[in-house]
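1. From the sequence below, what's the structure:
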Amino acid sequence: MPSWRESLIPVRMDRIAVVAPADRMRDVLVRVADAGAVEFDEAAPRPVPEAVLSVTPPSATGRPELLAGEAALRERSQASTTRDGVSALLGWVPADTVAVLSERLAPVEGAVVVLPRPRGVEVPSVLRTGGVRGSLTSLVETYGTVPYRDMDPTPLAAGAFLLMFGMMFGDVGHGALLLLIAVALAFWPRLERFRRVWPLAAGAGVAGIVFGVLYGEFFGPTGAIPALWLRPMERPVALMAVAVCLGGVLLAGALALGTVNRVREAGWAAALYAPSGVAGVVLLLGLALVAVGWYAGVVAVVVSGAVLAALAMLLIFLGFTGEGGVFDACVELFDTVLGLGSNLASFTRLAAFGLTHAALGWIVWEGTRALWPRGTVAAVGAVAVFVAGNLLAFALEGLVVAIQALRLEYYELFSRVFQSQGRPFRPWHLPVTTEEVSAWPPGSSPSR
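-> This next block holds a predicted model:
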């Protein structure tokens, strides 16, 4: 069980050498391939579909998948360094699997030697995939590989996604439907291949229910529940202002996480001047103070914010000057300030799509009300309009809102958390069979 500090970063990797007597290297590599926990330095053998390893070497007339596996094993073995009858292969392995792997290789005279980490070598990166957290890593992995030195943003990314999704999908009835889908994903055998995403679907359903209670929406403005906060159709300007403020908070969180990453990547000196580091945080804070001071009519707050914003722009300008000329620095500074403003404006879509969802619910409910008191046939039509309209709104808005939440997360938030992509951890793995396979079955041949 990793400590809370380790849970905030990618899985810790160790530099290792897999060592064995040259005449036992095949047996060692079979166990390494079966474990699937080691990424070797040398280029991996060409992937062969359905390649399988056998514990004992197959004969020349063995099954094709075993021959393919043996060829891959031989290619890997030939990449080892051999001296005085001892062979070794360098690679990377998750630190918490070293002891288990060593124990697994000991019976065939293999060993795992932990080495000092070489400077200037990019360490492969992999996020933790156990439990509920593992189902949430897809939010980050779809964007790219987290660099090994950076923080793992999975919990924060999931929280931001669910918050934005709920604000755009606020309806108790629709949230409950999404929660039922999550239950089906978790327990229905036919949906087993999608089971990994059920916690994310469940969280989205709960978020929709919470904001539905705040909006007073239950399959539209049916009046079944009161609005604890506001009704989107009645106060769109207030909803828009809250969306921008929420965007500012999320951007501040992304910049704070980006600052930590810049420090871990290159130290405080680089983080101080980075638009996604200290300078970016100060710029956002300064602009926020200017806006608050202007709205409240407090000149001192406006001046304080302007001073902070000017200091931040100076730091960003000096940082870009160190990378290029003065003209380039001016262009980059202008792009940084303009980009921050456009990113804040992008969060107005939280209110826009929340209004769209509420408007669709209102249309369906008004159509239902118009038909309901006009006789039996009209009542049946009203039920059909209510059910079909809500299902259409649920499916359409669910898809659109999920895409918009991802778009905001990737372009507005992750672009400040990460400056580059990491290198994914790709362990060498081939399935191993213990069955005896030394020849083709009677009546068959490799040519058939």
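2. Could you use CA atoms for every contact and neighbour count after this?
-> OK.
3. Going by neighbour count, list what's buried in stretch 192-201.
-> Neighbour-count burial for stretch 192-201 flags 195, 196, 197, 198, 199, 200, 201 (criterion: 16 or more other Cα atoms under 10 Å).
4. With stretch 19-39 instead?
-> Along stretch 19-39, the positions that meet the burial threshold by neighbour count (16+ other Cα under 10 Å) are 19-22, 25-39.
5. Please apply the same query to stretch 249-260.
-> Judged by neighbour count (16+ other Cα under 10 Å), stretch 249-260 contains these buried residues: 250, 251, 252, 253, 254, 255, 256, 257, 258, 259, 260.
6. isn't there a helix covering the fourth one?
-> Okay, so that is residue 253. Yes: according to DSSP: H, G, I helix; E, B strand; the rest coil, the state of residue 253 is that of a helix.
7. Can you name every helix or strand that the host helix or strand of residue 214 contacts?
-> Following DSSP states H and E, one finds residue 214 within helix 198-215. Using 3 or more Cα pairs under 8 Å, 6 or more residues apart in numbering; DSSP states H and E as the contact criterion, the secondary-structure elements in contact with helix 198-215 are helix 131-136, helix 154-168, helix 172-187.
8. Touching the shortest one from outside, list them.
-> Translated: helix 131-136. Taking Cα atoms under 8 Å, 6 or more residues apart in numbering as the criterion, the residues outside helix 131-136 that touch it are 128, 129, 154, 155, 158, 196, 197, 198, 199, 200.
9. residue contacts, the fifth one?
-> So the one you mean is residue 158. For residue 158, the contacting residues are 136, 139, 200, by Cα under 8 Å, 6+ apart.
10. would you list the buried residues of stretch 192-201 in JSON lines and tack on distance to residue 226?
-> Putting the buried residues of stretch 192-201 into JSON lines (distance: Cα to Cα, whole Å) gives the following:
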{"residue": "195", "distance to residue 226": "35"}
{"residue": "196", "distance to residue 226": "35"}
{"residue": "197", "distance to residue 226": "32"}
{"residue": "198", "distance to residue 226": "30"}
{"residue": "199", "distance to residue 226": "28"}
{"residue": "200", "distance to residue 226": "27"}
{"residue": "201", "distance to residue 226": "26"}
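11. which among those gets closest to residue 283?
-> When those are compared for distance to residue 283 (Cα to Cα), residue 200 comes out closest, at 33.3 Å.
12. Let's compare: structure for the following, please.
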Amino acid sequence: MPRRESQGPVRMERVALVVPEQDRQRMLVEVARSGAVELDLPYAPGSGAEELEKAAAAAIVSGPSAALAGWMPRHAISALAAAIAPLGGAVVPLSRPRWIQPPTMLDGGARVSRTLVDTYGTVPYADLDPSRLAGFAYVLMFGMMFGDVGHGAILLVAGLLLRSGRIKVLAKLQRSWLFVWAAGLAAMVFGALYGEAFGPTGLVPVLWLDPLANPVPLLVAGLGVGAFLLAGAYAMGTINRVREGGWGYALYARSGVAGSLLFLAVGLLVWGLGTGTGVLILAAAVIALGALVFIFIGLFIEAGGGATAIFQAVIELVDTVIRLGSNLVSFARLAAFGLTHAALLMVVWNGTTALWAPDWRAAAAILLFLVGNIVTFGLEALVAGIQALRLEYYELFSRIFQSEGRPFRPWSPDLSPTASSITAGQPTAEPAIHSIPAERQLP
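-> The predicted structure is shown next:
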């Protein structure tokens, strides 16, 4: 697959399918078999023999020829052209109307992580596909909030079990094994950094910091991870704005060059204040002022100009600044929920050690340890999963995407009975040809 298509939606071509008028149905059989064309039809496509007749009747007839317009992947044109050539048909590329957004078809890779994007919305045709990066960001955030070597190992083993397919009840989740496995691995890495293995049991040494003993550095680290992910979101958002409307559009966009510069200014300001470097503070002020001016101009133009537009642009400009700060602070939950996980497990471990004695209380201690870890695992896995998803959607995707695309829906009804009779050369009832309304003219 071309590199461009691996980074974004598959390249689409606007085409006209032209064939002798009497061979419309036979051509449509080949189109259905290919599953590669989204036809422009004046109705919602169905299935069965009647769908073949309805689509044939919707064709534009001019003299001895009939044509249907639609979208299809550029790489599939030659195969379909070869399939309909024996019928005297051809696939004719058409110019793409500027006011129509091509449908989005993504390549077959990154299927599991793409679920994160698909539940948010369809990737616009002009944008990059962020699925793989979104999967990485999700796993990273989950691991930081769910840091424990023992709990992470359970997830890792669960991922391998899903891959094996031995648990029939979970067969439908088999393709998600890599996602679960990666989340478990990330949790194990952060658990090793925290020195957590089913709590502060001492099974693993603290490689970085004890969360409960050093909450402030952990909080700073959470904000640092958030800044890193936001920088990536701004970079991808800028690329998407350029692809959507060119550099002129990207320059004034809040999720484009102007927004990225404002984010850079915040980073320089924090750096300057933290190190007491006046040059960095001055540079931050200059960059922030320029970014705010560009954002205001973009908001003013977007509002339509005039006195009302000035008022609206000022309000949205203030909202932009406040939202940037709140979005960055939102990543403090990476540390907060990591602390919660560690605190719950510490309570369980302290209760276990308090109960432990070389008598019947040993059984109670073991039961407390097992039940406490099971409850904490289930609760924290749910919370960390939801919070990572929340950060992905509201803080990251809101900058990557400005609009929503529409999915590619190929015309591929089930034509089995009809198709076999047509390809075998048996006569079929020719659908009645209705007059073609004006809007059915070829673009």
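13. Now compute the TM-score of the two chains, please.
-> After superposition, the two chains reach a TM-score (TM-score structural alignment, normalised by the length of structure 2) of 0.88; 414 aligned residues with a Cα RMSD of 2.0 Å.
14. hmm, back to that, the buried residues of stretch 249-260 of structure 1: which two are farthest apart?
-> Farthest apart among the buried residues of stretch 249-260 of structure 1 - using Cα to Cα - are 250 and 260, which lie 15.6 Å from each other.
15. Now do the same contact list for the nearest residue to residue 170 of structure 2 once chain neighbours are set aside.
-> The shortest distance from residue 170 of structure 2 to any non-neighbouring residue, by Cα to Cα, 6 or more residues apart in numbering, is to residue 162 (7.0 Å). Listed by Cα under 8 Å, 6+ apart, the contact set of residue 162 of structure 2 reads 170, 171, 173, 174, 175, 176, 177.
16. For the aligned partner of the second one in structure 1, give me its contacts.
-> Read that as residue 171 of structure 2. If you follow residue 171 of structure 2 across to structure 1 using TM-score structural alignment, you land on residue 192. Residue 192 of structure 1 is in contact with 185, 186, counting by Cα under 8 Å, 6+ apart.
17. Against residue 184 of structure 1, how distant is residue 192 of structure 1?
-> To residue 184 of structure 1, residue 192 of structure 1 is 9 Å away according to Cα to Cα, to the nearest Å.
18. same check, this time on residue 6 of structure 1
-> 33 Å.
19. tell me which element the residue in structure 2 that residue 396 of structure 1 lines up against is part of?
-> Aligning on TM-score structural alignment places residue 396 of structure 1 opposite residue 379 in structure 2. With elements taken from DSSP H and E, the one containing residue 379 of structure 2 is helix 361-391.
20. now residue 31 of structure 2
-> The secondary structure element spanning residue 31 of structure 2 is helix 24-34 (assigned by DSSP H and E).
21. before we move on, the earlier item: minimum distance to residue 338 of structure 1: which of the helices and strands packed on helix 198-215 of structure 1 has it?
-> Each of those was scored for nearness to residue 338 of structure 1 using Cα to Cα, and the closest is helix 154-168 (23.0 Å).
22. just checking, residue 430 of structure 1 touches residue 47?
-> No: with contact defined as Cα atoms under 8 Å, residue 430 of structure 1 and residue 47 do not form a contacting pair (9.8 Å).
23. more crowded one of these two?
-> In terms of neighbours (other Cα atoms under 10 Å), residue 430 is the more surrounded of residue 430 of structure 1 and residue 47; the figures are 22 against 11.
24. Please list all residues in contact with the aligned partner of the more buried one in structure 2.
-> Taking TM-score structural alignment, residue 430 of structure 1 has residue 413 as its aligned residue in structure 2. Neighbouring residues of residue 413 of structure 2 by Cα under 8 Å, 6+ apart: 32, 46, 47, 48, 51.
25. Looking at structure 1 now, which of those still hold up?
-> Contacts conserved in structure 1 for the contacts of residue 413 of structure 2, counting by both residues aligned by TM-score structural alignment, their matches' Cα atoms under 8 Å: 32, 47, 48.
26. tell me the SS of the residue nearest in space to the middle of structure 1?
-> Of all residues in structure 1, the one closest to the mean position by Cα atoms, centre = their mean is residue 140, 1.3 Å from it. Under the three-state scheme (three-state DSSP), the conformation of residue 140 of structure 1 reads as helix.
27. In contact with the alignment partner in structure 2 of it, which residues are there?
-> Structural alignment places residue 140 of structure 1 opposite residue 117 in structure 2 (criterion: TM-score structural alignment). Under the criterion of Cα under 8 Å, 6+ apart, the contact partners of residue 117 of structure 2 comprise 123, 130, 131, 134.
28. List the residues that contact residue 401 of structure 1.
-> For residue 401 of structure 1, the contacting residues are 165, 168, 169, 353, by Cα under 8 Å, 6+ apart.
29. can you tell me how far the match of residue 396 of structure 1 sits from residue 372 of structure 2?
-> Between residue 379 of structure 2 and residue 372 of structure 2 the distance is 11 Å, computed by Cα to Cα.
30. same check, this time on residue 418 of structure 2
-> Here the criterion is Cα to Cα. By it, residue 418 of structure 2 lies 62 Å from residue 372 of structure 2.
31. Which part of structure 2 matches stretch 82-100 of structure 1?
-> Aligned by TM-score structural alignment, stretch 82-100 of structure 1 corresponds to residues 61-79 of structure 2.
32. So which bits of that stretch are buried?
-> Residues of stretch 61-79 of structure 2 classed as buried by neighbour count (16+ other Cα under 10 Å): 61, 65, 66, 67, 68, 69, 70, 71, 72, 73, 77.
33. hmm, which two among those residues are most spread apart?
-> Comparing all pairs in the buried residues of stretch 61-79 of structure 2 by Cα to Cα, the longest separation belongs to 61 and 73, at 24.8 Å.
34. Tell me where the stretch 251-400 of structure 1 has helices.
-> Listed in chain order, the helices of the stretch 251-400 of structure 1 (DSSP state H, counting those that start in this stretch) span residues 268-273, 278-296, 299-323, 326-346, 348-371, 376-407.
35. Which among those helices is found nearest to residue 240 of structure 1?
-> Judged by Cα to Cα, the one of the helices of the stretch 251-400 of structure 1 that comes nearest to residue 240 of structure 1 is helix 348-371, at 5.1 Å.
36. Output the contacting helices and strands for the closest one.
-> With contacts taken as 3+ Cα pairs under 8 Å, 6+ apart, helix 348-371 of structure 1 sits against helix 154-168, helix 236-266, helix 376-407.
37. which part of structure 2 lines up with that helix?
-> Against structure 2, helix 348-371 of structure 1 falls on residues 332-355 (TM-score structural alignment).
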